[in-house]
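Q: Have a look at this prediction, sequence included:
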Amino acid sequence: MRNFDQETEQALHLYRVFSRAFRSVTEHSLRDIKAHGLHHTEFSVLELLYHKGRQPLQQIGSSILLASGSVTYVIDKLEKNGMIDRQPCPHDRRVTYAVLTEKGKALIERIFPLHAEVIRHAVSGLDAEEKEQAIRLLRKLGLEAERRLK
């Protein structure tokens, strides 16, 4: 086993701790979503449309970090189940919007508050001040990691 300098060891430790914490919190979210009979990508699309309104199909994938082929599959499934409709853009034939139906809106309005409570519970190991600190630090970490990819 190779010996790393202290900074590298610390970076590796941070990565392991961050990964485990993310996995644990995510598991709360995934279990809740599954309990409502949805896949996490379906929930993500419904949540996006609920909070942001109609969205061009071409932008949904980047908004919820999903590959474009997967977006088509999820949109097709949600449309088949009556949760969303496709709406052509009146000004640009190349653009099609995803829009919540009344059925989709009723579902997300019913389950999102319950989901939010699950997330609140999952991160309740930190007090309000610690959460704000974690938000600042994780944002800083993520932005710098993204910058270094370029």
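A: Yep, that arrived. Numbers count the residues shown, from 1 in each chain.
Q: switch to C-alpha atoms for all contacts and neighbour counts from now on
A: Noted.
Q: List the buried residues in the longest helix seen in the chain.
A: For the chain, the helix reaching the highest residue count under DSSP state H is reported as helix 6-35. If you call a residue buried by 16 or more other CA atoms under 10 Å, then helix 6-35 has these buried ones: Val25, His28, Ser29, Arg31, Asp32, Ile33.
Q: what about it, distance to the chain center?
A: Centroid separation between helix 6-35 and its chain, computed with CA atoms, centre = their mean, to the nearest Å, is 15 Å.
Q: list the helices and strands the next helix or strand after that helix packs on?
A: Stepping forward along the backbone from helix 6-35, the first helix or strand reached (DSSP states H and E) is helix 40-52. Judged by 3 or more CA pairs under 8 Å, 6 or more residues apart in numbering; DSSP states H and E, helix 40-52 is in contact with helix 6-35, helix 57-64, helix 68-80, strand 96-100, helix 102-122.
Q: try it against this one:
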Amino acid sequence: MTGPDIDLGGVRLPEPRQLEAYFALTEAVSLLQHHVEQQLRAEGGISTVQFQILMALNGVEQLTMTQIADGVVYSRSGLTYQAAQLEKAGLVTRRPSPDDERATLVAITDRGRATVGKVLPGHIEVTRRLLYEAVSADDLDRLGDTMARVRDHIREEPPRSAAPRRKPSSKR
């Protein structure tokens, strides 16, 4: 995989089976995300991250932007932009928190719930066709258990919202 001219700084290469699993996972996720993105844009005019935001808000009264950021893997500025786009489309509302001046509360609107209802059947069909039909019930159980352990292991790291913001470098 790497040639003799690549210096890895003493880092040991993964085993071939680890590399195979990693690249199979990343390729499968990329392919699935591509098809999901196409379906969401075609049926609801929303992106995958916008769908994730709407799904996080569906069934709850409201969440803070930080709560959404900790659940949706997206940059802070990107999430703020996506929430603004959803607000502009009338799918969510945003307002300052009365309890914390630093927090912004986000709530899904009736139009946002209708959009979820519109795209969810197609989303389910795409994931069923591309993911669930490719694996047995036992495989799906193992995949779910494995990915839950990986997710939980990764989430043991501090949440992205707790990471310090980088200060812009000043040009001299």
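A: Here it is on my side, so go on. It should be emphasised that the depicted structure is a prediction, and the values quoted were computed from it without experimental measurement.
Q: Need the counterpart of Ser29 of the first structure in the second structure.
A: Counting by TM-score structural alignment, Ser29 of the first structure lines up with Val36 in the second structure.
Q: now do Glu109 of the first structure
A: For Glu109 of the first structure, the aligned position in the second structure is occupied by Gly117, per TM-score structural alignment.
Q: Let me know how buried its match is, in neighbour terms.
A: For Gly117 of the second structure, the count of nearby residues is 12 (other CA atoms under 10 Å).
Q: Which residue is the nearest non-sequential neighbour of Glu102 of the first structure?
A: Leaving out its chain neighbours, the residue that sits closest to Glu102 of the first structure by CA to CA, 6 or more residues apart in numbering is Met83, at 7.5 Å.
Q: That neighbour corresponds to which position in the second structure?
A: For Met83 of the first structure, the equivalent position in the second structure is taken to be Leu91, counting by TM-score structural alignment.
Q: OK, contacts around Glu47 of the first structure?
A: When the contact criterion is CA atoms under 8 Å, 6 or more residues apart in numbering, the partners of Glu47 of the first structure are Ile108, Phe112.
Q: Same check on Val116 of the second structure?
A: Contacts for Val116 of the second structure (CA under 8 Å, 6+ apart) come out as Phe51, Leu54, Met55.
Q: hmm, back to that, any idea how far the residue nearest to Glu102 of the first structure lies from Arg94 of the first structure?
A: 23 Å (CA to CA, to the nearest Å).
Q: and if you look at Leu114 of the first structure?
A: In this structure, Leu114 of the first structure lies at 37 Å from Arg94 of the first structure, with CA to CA as the measure.
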